[in-house]
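Undergrad: Compute the structure for the input listed below.
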Amino acid sequence: MNQALNGKRVAILATDGFEESELSVPRAALQKEGVEVHVISPEGKGIRAWAETDWGDTYEADKALADANASDYHALVLPGGLFNPDELRLNENALSFVKAFFRAGKPVAAICHAPWILINAGVVKGRKMTSVPSVAQDLRNAGVNWVDEPVMVDNGLVTSRTPKDLDAFNAKLLEELQEGRHSGQHA
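TA: A predicted model of the protein is given here:
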């Protein structure tokens, strides 16, 4: 356990259709380091994972989005999958929640298709990011310098491509969480 991370709280925002490993693996890595993790879903109910090629397990939510406040957390994790970010990028409450982390300069970590949420939140222009290749053009169109790397960090914004990059993603997430607020993080 990392003493510097003890007492930190991280929100994971997701809904049905998140890529299972992109929630479960970062959550386990954070908890192993003593970080308190809350899974937040729009309704506060259990959410069903997508496990590579079929529906996976249901994960209980700790809070409903309406009851979650970004000021209660030190960082935000956005798992990918195809269905989850497509749903959340159209949810105004989710977009407001995401923007609050950026306005406060807090670390945000997004993997796979999750940058779609960041595009709709209007927080990516001028950033250097990565994602699953199918989202690359969307990011470029939103003003991002897209790179094909396992992980990219830009002033507290951590992005990765796919589940195969989770080790690098988790390492940078923990590093950014330990560093705390980033003045270059912006909404």
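Undergrad: C-alpha from now on. contacts and neighbour counts both.
TA: Fine.
Undergrad: give me the number of residues near the closest residue to Glu22 other than its chain neighbours?
TA: Nearest non-adjacent residue to Glu22, counting by Cα to Cα, 6 or more residues apart in numbering: Pro79, 5.0 Å away. Other residues lying near Pro79 total 30 when counted by other Cα atoms under 10 Å.
Undergrad: separation between Pro79 and Asp16?
TA: From Pro79 across to Asp16, the span is 11 Å (Cα to Cα, to the nearest Å).
Undergrad: Check Thr58 too.
TA: 9 Å.
Undergrad: okay, and the common contacts of the two?
TA: Residues touching both Thr58 and Asp16 by Cα atoms under 8 Å, 6 or more residues apart in numbering: 47-49.
Undergrad: what about Thr58 and Asp16, which has more around it?
TA: Relative neighbour count places Asp16 above the other of Thr58 and Asp16, with 22 against 15, counting by other Cα under 10 Å.
Undergrad: Is that one in contact with Phe83, as I believe?
TA: Yes - in this structure, Asp16 is within contact of Phe83 by Cα atoms under 8 Å, at 7.0 Å.
Undergrad: Lys45 falls within a strand, correct?
TA: No - per DSSP: H, G, I helix; E, B strand; the rest coil, Lys45 lies outside any strand segment and is coil.
Undergrad: how about this one, so we can line them up?
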Amino acid sequence: MLQGKTIAFLVAPEGIEQVELTEPWKAVEQAGGTPRLISTQPGKAQAFNHLDKADTFDIDATADQVSAGEFDGLVLPGGVANPDNLRMDENAVRFARSFFDAGKPVAAICHAPWTLIEAGVVGDRALTSWPSLRTDLTNAGASWTDQEVMVCTNGPNTLITSRKPDDLKAFCQALVENFGG
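TA: Take a look at the predicted model:
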């Protein structure tokens, strides 16, 4: 369970795949944890259902206002535009990397590992992702596999990855199990 744990969800202001934000968010809440939405800009984050605009979500803080020390884990939702925008923001990349430096668990789904590539933390790790990231991940030193969820404990922290929205049940289960430790 995640009782008493605070989990950061790092997103760009636009381009999050809604279900990849809302399902893990609900899983954290149902396990007794407190999710907080972190972004690169204050205000609201615009989510999408694939290419169609969906709901907006209030941002709790920006990546330059918080540190990994305030959280017990990090979730990186996917969508194509979301991690593409995050990897271009120095504060977002630094925030993501700081969870690895602190030995805290990280979960990333779909295209989200792009942010981790930019943070320089995927080398010698076993990951899965949306299939189009395979070459990017292997070029960054990761071992890529095509399965619904991958839990990698090689390194100072646990890294959980999944491929797509269809994998959310397994992703959320692995997240709750590994973030509760």
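Undergrad: which one in the second structure is aligned with Ala109 of the first structure?
TA: In the second structure, Ala109 of the first structure lines up with Ala107, judged by TM-score structural alignment.
Undergrad: again with Gln31 of the first structure
TA: Aligned partner of Gln31 of the first structure by TM-score structural alignment: Glu29.
Undergrad: Now its match: closest residue in space, sequence neighbours ignored.
TA: In space, and not counting its chain neighbours, Glu29 of the second structure is closest to Pro35: 6.9 Å by Cα to Cα, 6+ apart.
Undergrad: any idea which residue sits dead centre in the second structure?
TA: Residue closest to the average C-alpha location in the second structure (Cα atoms, centre = their mean): Leu76, at 1.3 Å.
Undergrad: what ranges do the strands span in the second structure?
TA: Here the second structure has its strands, by DSSP state E, at 6-11, 14-17, 34-39, 44-49, 52-58, 61-62, 73-76, 106-109, 126-127, 143-144, 149-152, 159-162.
Undergrad: quick one: the third one to the first structure mean distance?
TA: Put plainly, it is strand 34-39 of the second structure. Comparison of strand 34-39 of the second structure with the first structure after fitting gives an average deviation of 0.6 Å (mean Cα distance after the TM-score superposition for the first structure).
Undergrad: How about the fourth one?
TA: After superposition onto the first structure, strand 44-49 of the second structure sits on average 0.6 Å from its aligned residues (mean Cα distance after the TM-score superposition for the first structure).
Undergrad: and for that strand, what span of the first structure is it aligned with?
TA: Aligned by TM-score structural alignment, strand 44-49 of the second structure falls on residues 46-51 of the first structure.
Undergrad: measure the aligned partner of Ser98 of the second structure in the first structure to Asp148 of the first structure for me?
TA: With TM-score structural alignment defining the correspondence, Ser98 of the second structure maps onto Ala100 in the first structure. Relative to Asp148 of the first structure, Ala100 of the first structure is positioned 28 Å away (criterion: Cα to Cα).
Undergrad: Kindly state which residue of the second structure is aligned to Pro150 of the first structure.
TA: Match for Pro150 of the first structure (TM-score structural alignment): Glu148.
Undergrad: Let me know how buried its match is, in neighbour terms.
TA: By the criterion of other Cα under 10 Å, Glu148 of the second structure has 19 neighbours.
Undergrad: Ok, the one 3 residues further on next?
TA: Per other Cα under 10 Å, the neighbour tally for Val151 of the second structure reads 20.
Undergrad: Same check on Lys26 of the second structure?
TA: By other Cα under 10 Å, the burial measure for Lys26 of the second structure, its neighbour count, is 15.
Undergrad: and if you look at Glu149 of the first structure?
TA: Neighbours of Glu149 of the first structure (other Cα under 10 Å): 14.
Undergrad: Check the gap between the closest residue to it other than its chain neighbours and Gly156 of the first structure for me.
TA: Leaving aside its sequence neighbours, Glu149 of the first structure sits nearest to Thr130 (Cα to Cα, 6+ apart; 6.4 Å). Computed as Cα to Cα, the Thr130 of the first structure to Gly156 of the first structure distance reads 14 Å.
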